[in-house]
Each structure stands twice: as C-alpha cells, then as structure tokens.
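Asker: From the sequence below, what's the structure:
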Amino acid sequence: REPKVRESRVDLPPFHGKEDVDAYLDWEMKVEQIFTCHQVGEERKVPLATLAFKGQAMYWWKTLVRERRLHNDPPIEYWNDLRIAMRRRHIPSYYSRELMDKLQSLQQKNMSVEEYRQRMKFYLMSAGIREEERLTIARFLSGLNFVIRDRVKLLPYRDLDDICIHDGLTNKISFTHKDRKIVFNPLTPPQVFEDKKQMKRKKKEREKRK
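Answerer: You can find the predicted model right below:
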C-alpha cells in the first residue's frame, strides 16, 4: 500500500463580500497567485476559496448552493466557474466596459516599459480576458512608443513577460538573444522629440482613414 501524499496547508485571505469592485479583484488576484505558488489541484480550489468566505460572502455562497440544488443545476466544482459567478455578483457591467475602453486605448506614452506592461496585465486580469499569447503580444506592441516598438519587433519572445527586462533606475531595456545580451539605452531628447512627431503623424493618418 502506497503512503498517502500529504497535501500542503494553504491559507487564503478572507473575503467578506462587500460591494467593492477593487477589493474583490484584489482578493481574486491574490487567490490565483497562491493557487499557482502552492500548485493547488483543481479539486481543492473551490473548497479552499469558499472556506475563506466571511459574512455577506458566506451568506451569498450558501444561498447560491441552495438555489442551484432547488433548480437541479450541477454544483460549482471548478475555480473558473466560481470566479465567473463571483464576477457576475461583484463587478457591474459598466465597470467591464470601462476597463475594455481603457485597454483598447492604452498606450505607453510617458510610462516606462515595465509600468506599461503591468498596466496592461492589470486591465486584462480585471476584465477577465484570457486570450492567446500572440494576441496579447500584438496588443502590447501596438501601444509601445514608436522607437521602442520597432526595436522590440526585431527580437524573438515567447510571451509578454519574455519581451524585455526594464531597469527602472537607469531606464535601460535589455534582451537576451542567442545567448547575447542586448541593451537599449534611454532615448535622447532629440529622439524623444522625433518619437512624439511620429506618434502625432500616425494619429493623424488613422483619423483620416476613419
């Protein structure tokens, strides 16, 4: 008889179910990070998540379980199904539309590459968008400043996190290509000026095509 593998203890932050979109999204993000860190199996995610419910959240969950049983609906057994149900309750439709608008119009502009990347990842997560990596990369590249975008397109990458490493202190961008490190230095004032001119010109061209 094989010895039973002991599962690691996983403690999730409590969730009280208050009407606060940011509080819910913050809780969801932390929970998914913990699930990934502890390699939690799918069969444990819903029991662990609902065990963290307190107050209004616990009352909502018990009511949902009872209603599904009365209507002969299958129980919620997977984290993604629970996440969808919680988003339906805690995230109003207008909030999702606003996030989509922000995501569609997101551009790097005065942000560092890392700030721009983190902002995009936050919008994607908050809006519940899970798209193919190539689509996310295309979205990311289209919003980069002109000079940086042309350089990034020349290099290979697997996903959004593989595109570049940004040094916030020196503002340098580094890549590893064929075991060779490539570093892009910050733009000079003339380069910044030229980049802004290019952006304005492209914006006018897009407006003319509309």
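
Asker: From now on I want contacts and neighbour counts done on CA atoms only, so please keep to that.
Answerer: Noted.

Asker: Could you pick out the longest helix of this protein?
Answerer: Residue-count comparison of every helix in the chain, with assignments taken from DSSP state H, identifies helix 189-209 as the longest.

Asker: What is that one packed up against?
Answerer: Under the contact criterion of 3 or more CA pairs under 8 Å, 6 or more residues apart in numbering; DSSP states H and E, helix 189-209 touches helix 146-152.

Asker: residues making contact with the helix it packs on?
Answerer: Residues from elsewhere that reach helix 146-152 (CA atoms under 8 Å, 6 or more residues apart in numbering): 141, 142, 163, 195, 198, 199.

Asker: Name the next helix or strand downstream of it, please.
Answerer: Sequence-wise, the next helix or strand beyond helix 146-152 is strand 165-167, with elements assigned using DSSP states H and E.

Asker: residues of that following strand that come out buried?
Answerer: Going by neighbour count (16 or more other CA atoms under 10 Å), the buried part of strand 165-167 is residue 166.

Asker: next one: it to chain centre, how far?
Answerer: 19 Å (CA atoms, centre = their mean, to the nearest Å).

Asker: can you check stretch 144-153 too?
Answerer: Chain-centre distance of stretch 144-153: 22 Å, with CA atoms, centre = their mean.

Asker: and the gap between the residue nearest to residue 172 when sequence neighbours are not counted and residue 25?
Answerer: Distances taken as CA to CA, 6 or more residues apart in numbering put residue 185 closest to residue 172, at 4.9 Å, once the chain neighbours are dropped. Taking CA to CA, to the nearest Å as the measure, residue 185 falls 36 Å from residue 25.

Asker: For the comparison step, fold the sequence that follows:
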Amino acid sequence: MEYGSQEEDDWRIQNFEARHHHHQHQQPKKTMPFIKLPSFNGDNDPNIYLGWETKVEQMFNVYEVKEDQKIELASLEFEDYVMRWWHQLVMEIGLNKRLTMVSWNDFKLCMRAQFVPPHYRNELLLKLQRLHQGPRSMDEYFKDLEVTLIKINMHESEESKIVRFVSGLRREIQNVVELYEYTSLKKLVHLAVKVESQLLRKTSFKHTHNDGFYNSSWKDKNKFHNQDIPSNSSKESTPQTSKENSSPSRTKSPTKTSNKKCFKYLGFGHITTNCPNKRTMMVKGVIVVSDHSD
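Answerer: Below is the predicted model:
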C-alpha cells in the first residue's frame, strides 16, 4: 500500500469510524441539555456568523452548558454548506490531518478562520482607530465601540478602553470629563451621559429664550414704539395738507397765458381793443360800437 494513496485514505477513514464506534460503546451516553440554538448555513456576510456566535454563547451562559458539550450542540445546528464542511473537518481531525478542537475557543477560532475573512478584521481595526462620537448620542457611541471590540475579539484592558472612549468624545464633552476622576469605564460612561444632558439643556434653554421670549419682546417693543411715533412721511404730508386746507380762498397767481390786461376795464387775458365789454349795434346800416357799462 503506497503512502498517501487513495487506498490508504480509505483505510484510515474505516479505521477511524471503527474506533469512533467502539469508543461510543465504551462511554456512557451523555445527557445533552435540550436547547434550541439558532441555525447557521454559512452565509458570506461575516456579521451573520458573528451574530450567530454571540447568540449561541449567550444561550450557553443562560443554560449553563458544560464546556465539553458546547461544540457538539453548536454543530448540530449547521445547515447546507456548513454541515458538509464540518463533516469533512471532523474526518480530517480523525485522520490526524488537523488538530483536535478541545475547547469552545478552539471552535470559535476555527469558525472565524473559515467564515470571517482577514480583510474584515482589518476594516474593523481601522474603524476602531477612527471611531468618534460625532453627532450621535452617548449611548449610540458607546454601543458602537463595544460591538466593534466584540467583533474583533479584542480583549483590551479597562484602562485601554477608557482611553479609547475618551479620545472619541466630542470636544465640549471631553473637556469637562477630563476634569473629573473615574476608576472604571462604567462610571466614565455615566459621567459622560450626565455632561451631555447638561449641555443639551443649556443649548435648548438658550435657543428657546433667544428665539422666543427676547425676540418677541423686542419686536413688541418696537411695534408699540413705531405706533407712538409717526413716520417721517406722515410728518411731511401733514403740514402740506394743513397748509392747503388753511388757505382754500387764496387767489391763484395769473398764469403765463393770462399776462394780458385790459387797462380800461381792468380785466385779464385780453387788451382794451378786444374787450368783451363793448356792445356792437347796427343802426341804419352803419355799425356802431359802444362801450358797455353796468
């Protein structure tokens, strides 16, 4: 039999299955807890696997599952591609082609190597490096920081988390927080939330009074002031009107067309020869022009 041939692999598989079957008969049956875990089908999105892993760990903690039962319970919920991939992996472990997974952490490392690509971790590290609060609330910022650390599987010390959290705060909050002493991340987050609430109240109070009370009072004051003091146009128009009304009987000065004057009857607009006060009569065929006097 040649080393590494197909016959040798078949012999190893048969030997493994026989030993595994004999091992199962020798050991007493395990009492597995009845837990309905979420299924996993090997989706290409790393977030789906990380969410599945987090949910499974949470259920293990709630039901107090033993360490040697976690891998078997989790693998029972594999579907489609993951089920076939896992079966092949178990066979390779039996053939000593892979290291045996003895703990839940070994299982998670193996699963992350398969379903979480390396570039995803690099992207998360860059996001963590540039993570800032920005316009978000304190609660949203802190949750984003915590979730990113969990996804990277980065176990930072309490001091490192505190430094990272403070460096990402908005400047006005950071300036106040740095004046206080804090011994834990939990107390620091509580302090930052209080500072944020105070700043929001001050900003809201300032906008409310500046835009509402003071502006309306100033506008009302100007409104009453303008009603009490007449405008310049009314000042100018009032004297003119009064002047016109005060002298309605004033004789208008002669216009340019009425400069002519009759010196006999003292009329305007004509001369003596054209005076309309003359009376014309016809006496025995002779035209007689006589002056008319009232």
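
Asker: For the two chains, what TM-score is obtained?
Answerer: Comparison of the two superposed chains (TM-score structural alignment, normalised by the length of structure 1) gives a TM-score of 0.71, and 172 aligned residues with a CA RMSD of 2.7 Å.

Asker: related to what we said a few turns ago, residue 185 and residue 25 of structure 1: who's more crowded?
Answerer: The residue with more neighbours, out of residue 185 of structure 1 and residue 25, is residue 25; 19 against 11, by other CA atoms under 10 Å.

Asker: Aligned to the more buried one, what sits in structure 2?
Answerer: Mapped onto structure 2 by TM-score structural alignment, residue 25 of structure 1 lines up with residue 50.

Asker: Quick one: map the residue nearest to residue 172 of structure 1 onto structure 2.
Answerer: With TM-score structural alignment as the criterion, residue 185 of structure 1 matches residue 198.

Asker: which of the residues in whatever helix or strand that match lives in are buried?
Answerer: When secondary structure is defined using DSSP H and E, the element that contains residue 198 of structure 2 is helix 185-208. Along helix 185-208 of structure 2, the positions that meet the burial threshold by neighbour count (16+ other CA under 10 Å) are 185, 188, 189, 191, 192, 195, 196.

Asker: Looking for the alignment partner of the second one in structure 1.
Answerer: Pointing back at residue 188 of structure 2 there. With TM-score structural alignment as the criterion, residue 188 of structure 2 lines up with residue 163 in structure 1.

Asker: Surely its match touches residue 176?
Answerer: No - applying CA atoms under 8 Å, one finds residue 163 of structure 1 not in contact with residue 176, separated by 9.5 Å.

Asker: Please enumerate the strands of structure 1.
Answerer: Under the criterion DSSP state E, structure 1 carries strands at the ranges 165-167, 172-177, 180-184.

Asker: Map residue 118 of structure 2 across to structure 1 for me.
Answerer: When the structures are aligned by TM-score structural alignment, the residue of structure 1 matched to residue 118 of structure 2 is residue 93.

Asker: filter the contacts of helix 146-152 of structure 1 to the buried ones?
Answerer: Those of these that meet the buried threshold are 141, 163, 195, by 16+ other CA under 10 Å.

Asker: wait, the last one sits on residue 145?
Answerer: If I follow you right, that is residue 195 of structure 1. Yes - taking CA under 8 Å as the contact criterion, residue 195 of structure 1 and residue 145 are neighbours in contact, 7.2 Å apart.

Asker: Can you name the residues that contact the match of residue 188 of structure 2?
Answerer: By CA under 8 Å, 6+ apart, the contact list for residue 163 of structure 1 reads 152, 156, 157, 175.

Asker: Please report how far it lies from residue 156 of structure 1.
Answerer: The gap separating residue 163 of structure 1 from residue 156 of structure 1 is 8 Å, by CA to CA.

Asker: Next, work out how far apart residue 69 of structure 1 and residue 156 of structure 1 are.
Answerer: From residue 69 of structure 1 over to residue 156 of structure 1 the distance is 51 Å, taken as CA to CA.
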